[in-house]
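Enquirer: missing the sequence, but the structure's below:
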């Protein structure tokens, strides 16, 4: 057999073994051989290599009624850190975790559109690197979620803050000698949610904030289109010749159903300059009639948008992530009821489990997969006590 084929087979087997250990701990060498249908010698060689690289650990023996007790293996999730950065229109949020997305620490930084993003990120990243020198590998990867269009790690378009340097990821990677992966925040979000809801091969995640973004998984693979613009649900037309949009079109969905649009319209109807999401929620709980009107519009407009998504993709699962649907319990149910009256396709629609950190968890997942050279990282637990600083 040619050497190149032998190396390819060995790399494939190593990837299979490591991914199985990562997602199914603890497990013995014998069970690995059985589950992956590889020889015991192959498993033994690969396991020793992974032990030497400090990527897995032997954690003791399994209990058996008789015979030699097998030694159990698990992924050494504390051998390094992953760093995810969510660049929002008015703030930057970072998440640093171990390589299984656990032991989380969230930090928030102010950010305004007149700031130069590159030196600000350099300062943030340098601080995290300094705090992560206590492991074998340090920070193994950095993921940056951008509100806009990204293609092949280059930023193409940002509607709600000035376009950063298109080669932001490359510049940061060269400065810190760490892989930096830049992606649309909704694409990271769908990868984050799917790390939990990993039984679904076809899945869509809709983020509603200043705009409306959509991450798409088809056969467990991120779908971006030929130039990165797939998933721009907020820029589909709801009303021809309607309100002007930052994208250059008129009547886009996000000019009517985004969190920003709903709050601006509510402020206008109640004679205020601005209204925060928290203020809106307080008014809604007090049953002010204008809040009901706004939520009726939100349900109607989002149901129309989701109806188009269901008819286009016929997906298994839609995760809806918005302040309104996360904080007002019946919003999702009302959207589903509206949809059921207007189409007969069955699609499961659920609220986001990750909410504000869906983009960040997706970034953590991508960093770990890239470092380990595996395809799917499953995250089965979410720390209830995220540490803020």
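Expert: Sure thing, it's come through. Because the structure is predicted, anything quoted here is derived from the model rather than measured. Numbering: from 1, shown residues only.
Enquirer: going forward, measure contacts and count neighbours with C-alpha atoms only.
Expert: OK.
Enquirer: residue 131 is in contact with residue 80, correct?
Expert: No - proximity of residue 80 to residue 131 does not meet the contact threshold set by C-alpha atoms under 8 Å, at 11.8 Å.
Enquirer: the two - which one has more neighbours?
Expert: In this view residue 80 and residue 131 are compared by other C-alpha atoms under 10 Å, and residue 80 has more residues nearby, 23 against 10.
Enquirer: so what's the more buried one up against?
Expert: Contacts for residue 80 (C-alpha atoms under 8 Å, 6 or more residues apart in numbering) come out as 98, 99, 135, 136, 137, 138, 139, 140.
Enquirer: okay, it and residue 51: tell me how far apart.
Expert: 15 Å (C-alpha to C-alpha, to the nearest Å).
Enquirer: and what of residue 2?
Expert: Following C-alpha to C-alpha, the distance that separates residue 2 from residue 51 is 28 Å.
Enquirer: between these two, which is the more surrounded one?
Expert: Higher neighbour count among residue 2 and residue 51: residue 51, with 15 against 6, using other C-alpha under 10 Å.
Enquirer: who does the host helix or strand of residue 83 touch, helix- and strand-wise?
Expert: Following DSSP states H and E, one finds residue 83 within strand 81-87. Secondary-structure packing of strand 81-87 (3 or more C-alpha pairs under 8 Å, 6 or more residues apart in numbering; DSSP states H and E): strand 91-97, strand 139-146, helix 358-372.
Enquirer: out of the ones you listed, nearest to residue 200?
Expert: Checking the helices and strands packed on strand 81-87 against residue 200 by C-alpha to C-alpha gives helix 358-372 as the closest, at 15.7 Å.
Enquirer: and the closest one, what does it pack onto?
Expert: strand 81-87, strand 91-97, strand 139-146, helix 185-196.
Enquirer: what's the neighbour count on residue 259?
Expert: For residue 259, the neighbour count with other C-alpha under 10 Å is 22.
Enquirer: and if you look at residue 218?
Expert: 15.
Enquirer: and if you look at residue 244?
Expert: By other C-alpha under 10 Å, 12 other residues sit near residue 244.
Enquirer: which residue, other than its chain neighbours, is closest to it?
Expert: residue 250 (4.3 Å; C-alpha to C-alpha, 6 or more residues apart in numbering).
Enquirer: also this one, for the comparison:
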């Protein structure tokens, strides 16, 4: 028992040192000892181990006017890379980054509902792996975002494309010998956003695209519910006996307030076969009455959803991720005005910082944290303009 306790303490100390180095570089051994309240001998042993593992490196001396100049340490973020894949209903997007969520590359691949997802993912992974064969750890993890319900790395339900093999992660791990994590795309999105908003321990992210999903962060931890169905706010009932939904119910929120639902209704009102988001935004900016009407409905329905979220979770922060709210800033103000009239609890509502790649960055975060065995990756220097 004493040996087990010693190993646990040693592992915990290593985790603290590495996480601090990842999130707060550069720093000296002495400063690490002071910040983490660990002895200098403990810090020296852990640092030497991390240097030998190519995870950190010495980068020179700090500038000081007193005594010997301390040697600074920095996390070697390019020692490995992470692959994050988002399976949309109509395409697959792959993002690779280093172990700090930087040096990102994005690729898009066509995907149809009738395609075999496993074979498509194998082809994509084989396309990407050779690019990272020269760094010490190569690709250290693969995360796959699914539109549907996932529990314990198994896929339980997908409403917008055929249900893949529930053991998709194990199949890919056997094929490539790399850890594979499968997760709901809204859960990944809230993990991505919280890597930026790391001081907010309780937050919700609303993903509004073809459907409406919700990622929930409670006390700094992802909340999935009893069997992975937590956050399926798009399938809460807005109108009893309303429009049928693929989930089997009628009148679900996403049948009225998702981007897909809004654009389809706008096309019907304006006698068009289909309308793109860009065309709709142009019509809204040109004050087309039907576009204004649809955005008023969108604001109302999403305000109702957020009002219910605040009353249920008493949350600190709601991040809204939608093309409508991202491209039409007035929509955020309209939603906030509605809530101010119906809600007196303190809750900040902000647009997504990551927008379309929030789930992908959440996947990066999972891959990095699992590989390094740290609890929270903080991303501060990310810019979508730097993605190649």
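Expert: On my side now, so go ahead. As the structure is a computational prediction, the values presented were derived from the model and not from experiment.
Enquirer: now what about the TM-score between them?
Expert: Scored against TM-score structural alignment, normalised by the length of the second structure, the superposed chains reach a TM-score of 0.99; 388 aligned residues with a C-alpha RMSD of 0.8 Å.
Enquirer: about what we covered before: the strand holding residue 83 of the first structure to strand 139-146, inter-axis angle?
Expert: Per axes from the mean of the first three to the mean of the last three C-alpha atoms, to 10 degrees, the angle that strand 81-87 of the first structure makes with strand 139-146 is 10 degrees.
Enquirer: and the strands in the stretch 1-150 of the second structure, which stretches?
Expert: Using DSSP state E, counting those that start in this stretch, the strands of the stretch 1-150 of the second structure run over 27-28, 56-61, 71-75, 81-87, 91-98, 105-110, 139-146, 149-151.
Enquirer: and the stretch 201-350 of the first structure, by the same measure?
Expert: If DSSP E, counting those that start in this stretch is used as the criterion, the strands of the stretch 201-350 of the first structure fall at 203-208, 212-218, 221-222, 317-322, 348-351.
Enquirer: among those, show me which one is buried the most.
Expert: Of those, the one with the most neighbours on average (mean count of other C-alpha atoms under 10 Å) is strand 203-208, at a mean of 28.
Enquirer: which neighbouring elements make contact with that strand?
Expert: Here strand 203-208 of the first structure touches helix 185-196, strand 212-218, strand 317-322, going by 3+ C-alpha pairs under 8 Å, 6+ apart.
Enquirer: packing partners for the first one?
Expert: In terms of contact count using 3+ C-alpha pairs under 8 Å, 6+ apart, helix 185-196 of the first structure is assigned the packing partners strand 139-146, strand 203-208, strand 212-218, helix 358-372.
Enquirer: redo the helices and strands packed on helix 358-372 of the first structure as CSV? Include distance to residue 39 of the first structure.
Expert: Below are those laid out as CSV (distance: least, C-alpha to C-alpha, whole Å):
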stretch, distance to residue 39 of the first structure
strand 81-87, 32
strand 91-97, 35
strand 139-146, 31
helix 185-196, 29
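Enquirer: report the separation between the nearest residue to residue 151 of the first structure once chain neighbours are set aside and residue 52 of the first structure.
Expert: Nearest non-adjacent residue to residue 151 of the first structure, counting by C-alpha to C-alpha, 6+ apart: residue 228, 5.0 Å away. Counting by C-alpha to C-alpha, the separation of residue 228 of the first structure from residue 52 of the first structure is 39 Å.
Enquirer: repeat for residue 273 of the first structure
Expert: With C-alpha to C-alpha as the criterion, residue 273 of the first structure and residue 52 of the first structure are 62 Å apart.
Enquirer: how close does the nearest residue to residue 224 of the first structure once chain neighbours are set aside sit to residue 238 of the first structure?
Expert: Nearest residue to residue 224 of the first structure in three dimensions, chain neighbours excluded: residue 230, at 4.8 Å (C-alpha to C-alpha, 6+ apart). Using C-alpha to C-alpha, residue 230 of the first structure is found at 17 Å from residue 238 of the first structure.
Enquirer: more neighbours, these two?
Expert: residue 238 (20 against 16).
Enquirer: number of residues surrounding residue 63 of the first structure?
Expert: Neighbours of residue 63 of the first structure (other C-alpha under 10 Å): 10.
Enquirer: now it, nearest residue through space, not along the chain?
Expert: Once flanking residues are discounted, residue 63 of the first structure sits nearest to residue 69: 6.5 Å by C-alpha to C-alpha, 6+ apart.
Enquirer: is it true that that neighbour touches residue 60?
Expert: No - in this structure residue 69 of the first structure lies outside contact range of residue 60 using C-alpha under 8 Å: 9.3 Å.
Enquirer: surely residue 188 of the first structure meets residue 215?
Expert: Yes - at 7.4 Å, residue 188 of the first structure counts as touching residue 215 under the criterion of C-alpha under 8 Å.
Enquirer: and the contacts of residue 80 of the first structure as a markdown table, adding distance to residue 171 of the first structure and neighbour count?
Expert: Listed next are the contacts of residue 80 of the first structure as a markdown table, based on distance: C-alpha to C-alpha, whole Å; neighbours: other C-alpha atoms under 10 Å:
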| residue | distance to residue 171 of the first structure | neighbour count |
| --- | --- | --- |
| 98 | 25 | 22 |
| 99 | 24 | 28 |
| 135 | 25 | 11 |
| 136 | 25 | 15 |
| 137 | 21 | 14 |
| 138 | 20 | 20 |
| 139 | 17 | 26 |
| 140 | 17 | 22 |
